[in-house]
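# Give me coordinates for this.
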Amino acid sequence: MNRRKSRELTMRLLFQMTINKEDFKEVIDNLKENLKVDNNESELLSNLKTDKSDEENMDLTDIDMSYVTRVLKGIQEKKGELDDGIEKCLIKWKINRISRVDLAILRICTYEFLYEDNIPKNVSINEAIELAKKYSGDKSAAFVNGILGKMIKNKE
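The predicted structure is shown next:
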């Protein structure tokens, strides 16, 4: 299983949840339905390709669907707590000013800090920065890094 790919799929689905105001179950069900697969995860994941503009497709056969589902469910249930933690690290900003992509990345990483003890914090931060670079840009990567760094510092 590839945690990086799992995290990327989680970010994309969380973004979809935010934009479409959907429940995590709806997003997972829609993913399966759109691929017309009868709940066979290995077949589902082997058929699933992400699309990053015209760049190469990413093979998602080794996605950890239990991680994806657990994190999406957890973020949905703990959204207020996660957003409070993020907002405490913002200087002269409100959470509603953060781009939806960056917010999805921050929520995933914050959730991992608080509830995924098996993931080292520096790994979560590095993965968040890479997602921000890929989906938002260098300025967003620096922003995400700053927020997460401050969050870690505040916890110490």
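
# C-alpha only now, for contacts and for neighbours.
Noted.

# tell me what the helix or strand harbouring Met17 is packed against?
Under DSSP states H and E, the secondary-structure element containing Met17 is helix 3-20. Using 3 or more CA pairs under 8 Å, 6 or more residues apart in numbering; DSSP states H and E as the contact criterion, the neighbours of helix 3-20 among helices and strands are helix 24-34, helix 65-87, helix 100-115.

# To compare against the first, here's the next sequence to fold:
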Amino acid sequence: MKRRDAREHALRVLFQLDHSEMDVHEAMAHVTEEKDAFFELLVQGTMEKREEIDGSLNEKLENWSLARLPKIERTILRMAVYEILFGEDAPKPVVLNEAIELTKAYGDEQSSRFVNGVLSKYLND
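Just a heads-up that it's a prediction; the model follows:
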């Protein structure tokens, strides 16, 4: 599976898991039967580090709280921040670009600008 596809599948799983009682493995199987280490790492890592990711995001958000964000933006931000903070091989600009592309596909133009603004703060740190 290509990394772009893995990120899109991970987004779908994480979106389902946000405010859901579904098990992580059940959600992953619901999205795809294909086994991929990067996909599984993104989903499980984002879920395991969610508190730390949310704390970091709350520090970067200006005049917003994580709870007020639309669910798709919140999910994309969490997944991208996981990769930026804990990923070992993807360059930060690539992660930023992939997050913006996902936001354009699932959100709107304003959403992509917002996600770009928040994630750009991580590139400058």
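
# Mind putting the helices and strands packed on helix 3-20 of structure 1 into TSV with mean neighbour count and distance to Thr18 of structure 1?
Output for the helices and strands packed on helix 3-20 of structure 1, formatted as TSV (neighbours: other CA atoms under 10 Å; distance: least, CA to CA, whole Å):
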stretch	mean neighbour count	distance to Thr18 of structure 1
helix 24-34	15	10
helix 65-87	17	10
helix 100-115	22	7
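
# Just put the ones you listed in TSV and tack on distance to Lys155 of structure 1.
Shown next, in TSV, are these (distance: least, CA to CA, whole Å):
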stretch	distance to Lys155 of structure 1
helix 24-34	28
helix 65-87	10
helix 100-115	10
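
# Of the ones you listed, which is nearest Phe15 of structure 1?
Proximity to Phe15 of structure 1, assessed across these by CA to CA, is greatest for helix 100-115 (5.9 Å).

# ok and the helix or strand just after that closest one relative to helix 100-115, angle-wise?
Sequence-wise, the next helix or strand downstream of helix 100-115 of structure 1 (DSSP H and E) is helix 121-135. Taking axes from the mean of the first three to the mean of the last three CA atoms, to 10 degrees, one finds helix 121-135 of structure 1 and helix 100-115 inclined to each other by 170 degrees.
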